[in-house]
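Novice: no letters, just coordinates:
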């Protein structure tokens, strides 16, 4: 069965799945209705989701991307991210931004697609979440900000 990736209305966002990427339902709901919502499905089962909110006319931020645990490490997340990148590139966006933990597989996930670290938000996960967020047995404190330029730049690949 082929993977289908498509944009859906925010009202159809799979909140339970998105909670894998952002453990605060309150935070997800705060940016959900201003975001583009994309899902990856196998038949009738949604196995991946991504929310992207506009920052301005040519810049957007990936707020959350998640893949169902049974389908992680299958390439679904990479296909979904590439689809979203292509969607925004075709729409005329100039850059995509994302914030992620300062270590772990998520950082490498974005860097493999060309995102580059542009800053750090110290104590982000302490200041913005009521409960500690633990990744690979280590508590997250700081958020790294990454940017992917969607238009050709002097430093980017040809």
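Specialist: The structure has been received and is ready for your questions. Model, not experiment: these values are computed from the prediction.
Novice: going by C-alpha atoms from here, please, whenever you check contacts or count neighbours.
Specialist: Fine.
Novice: which parts of the chain are strands?
Specialist: Residue ranges of the strands in the chain, as given by DSSP state E, are 3-8, 36-42, 45-54, 59-67, 95-101, 116-121, 134-135, 138-139, 143-149.
Novice: now the angle from the fourth one to strand 95-101?
Specialist: If I follow you right, that is strand 59-67. Counting by axes from the mean of the first three to the mean of the last three Cα atoms, to 10 degrees, strand 59-67 lies at 50 degrees to strand 95-101.
Novice: mind checking how far the closest residue to residue 60 other than its chain neighbours is from residue 35?
Specialist: Once flanking residues are discounted, residue 60 sits nearest to residue 54: 4.3 Å by Cα to Cα, 6 or more residues apart in numbering. Per Cα to Cα, to the nearest Å, residue 54 is found 7 Å from residue 35.
Novice: contacts for stretch 70-79 next, please.
Specialist: Identification of contacts with stretch 70-79 by Cα atoms under 8 Å, 6 or more residues apart in numbering yields 40, 47, 48, 65, 66, 67, 109.
Novice: just give the number of residues close to the second one.
Specialist: When counting by other Cα atoms under 10 Å, one arrives at 23 neighbours for residue 47.
Novice: same question for the third one.
Specialist: Around residue 48 there are 26 other residues, counting by other Cα under 10 Å.
Novice: any idea of the angle the lengthiest helix in the chain forms with strand 95-101?
Specialist: For the chain, the helix with the greatest residue count under DSSP state H is helix 76-90. Helix 76-90 runs at 150 degrees relative to strand 95-101, counting by the same axes, to 10 degrees.
Novice: put this next to the previous one:
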């Protein structure tokens, strides 16, 4: 996907949350609402259609965390996830961050590939995170999603 075809912008406080997109990356609306109001939300648009989103929070000073990153199903595999990550990295650098964090499930093989290819490194494993924090079991790629892998990129 060409960068020129897509606009990435912060959503305004009065705009409706793109919950349908957010739920693609986090299947619990309750969990999303636990972090969304302390976060900065960016959306990707193509021809006035929302096609991607990422949510970034500042849990630790100087180390923002991408809490949600999702691409509409019909735009997956076209490089939009990479564009969103590049945008998040640029914003973090502009704000003087020393590192950027992102977490994903042990079963999220495509995401793990992308994040590591982009320069993120696994720094921690939160054992049983998904089985503890989510009521319904999560499966991806035929694998039970149990643990959160935390990755960080030094900036």
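Specialist: Yep, it's here. Given the structure is predicted, the values throughout are model-derived calculations rather than measurements.
Novice: overlay them and tell me the TM-score.
Specialist: TM-score for the superposed chains, counting by TM-score structural alignment, normalised by the length of the second structure: 0.92, backed by 150 aligned residues with a Cα RMSD of 1.3 Å.
Novice: which one in the second structure is aligned with the residue nearest to residue 60 of the first structure?
Specialist: The alignment partner of residue 54 of the first structure in the second structure, by TM-score structural alignment, is residue 58.
Novice: got it, and residue 27 of the first structure?
Specialist: Under the alignment (TM-score structural alignment), residue 27 of the first structure maps onto residue 31 of the second structure.
Novice: what's the answer for residue 140 of the first structure, then?
Specialist: In the second structure, residue 140 of the first structure lands on residue 145 (TM-score structural alignment).
Novice: so that match sits against residue 109, correct?
Specialist: No: applying Cα atoms under 8 Å, one finds residue 145 of the second structure not in contact with residue 109, separated by 10.7 Å.
Novice: more neighbours: these two, which one.
Specialist: Between residue 145 of the second structure and residue 109, residue 145 has the larger neighbour count (other Cα under 10 Å), namely 20 against 14.
Novice: and the more buried one, what does it touch?
Specialist: Under the criterion of Cα under 8 Å, 6+ apart, the contact list for residue 145 of the second structure reads 105, 106, 107, 108, 130, 131, 137, 138, 139.
Novice: so which of the strands of the first structure is nearest residue 18 of the first structure?
Specialist: Closest of the strands of the first structure to residue 18 of the first structure is strand 59-67, at 5.7 Å (criterion: Cα to Cα).
Novice: got the angle for the closest one vs strand 45-54?
Specialist: Orientation note: strand 59-67 of the first structure sits at an angle of 160 degrees relative to strand 45-54 (the same axes, to 10 degrees).
Novice: what lies in contact with strand 59-67 of the first structure?
Specialist: With Cα under 8 Å, 6+ apart as the contact definition, strand 59-67 of the first structure has outside contacts at 17-18, 20-22, 47-55, 76-77, 81, 93-99.
Novice: contact partners for the residue nearest to residue 46 of the first structure when sequence neighbours are not counted?
Specialist: Nearest residue to residue 46 of the first structure, sequence neighbours excluded (Cα to Cα, 6+ apart): residue 40, at 5.8 Å. Applying Cα under 8 Å, 6+ apart to residue 40 of the first structure gives the contacts 3, 4, 5, 6, 46, 47, 48, 49, 76, 80.
Novice: isn't residue 28 of the first structure up against residue 20?
Specialist: No: assessed by Cα under 8 Å, residue 28 of the first structure is found out of contact with residue 20, at 11.0 Å.
Novice: the first structure: which residue goes with residue 77 of the second structure?
Specialist: When the first structure is aligned by TM-score structural alignment, the residue opposite residue 77 of the second structure is residue 73.
Novice: please disregard the earlier target; I meant residue 111 of the second structure.
Specialist: Using TM-score structural alignment as the criterion, residue 111 of the second structure maps onto residue 106 of the first structure.
Novice: roughly how far apart are its match and residue 144 of the first structure?
Specialist: Using Cα to Cα, one gets 11 Å for the distance from residue 106 of the first structure to residue 144 of the first structure.
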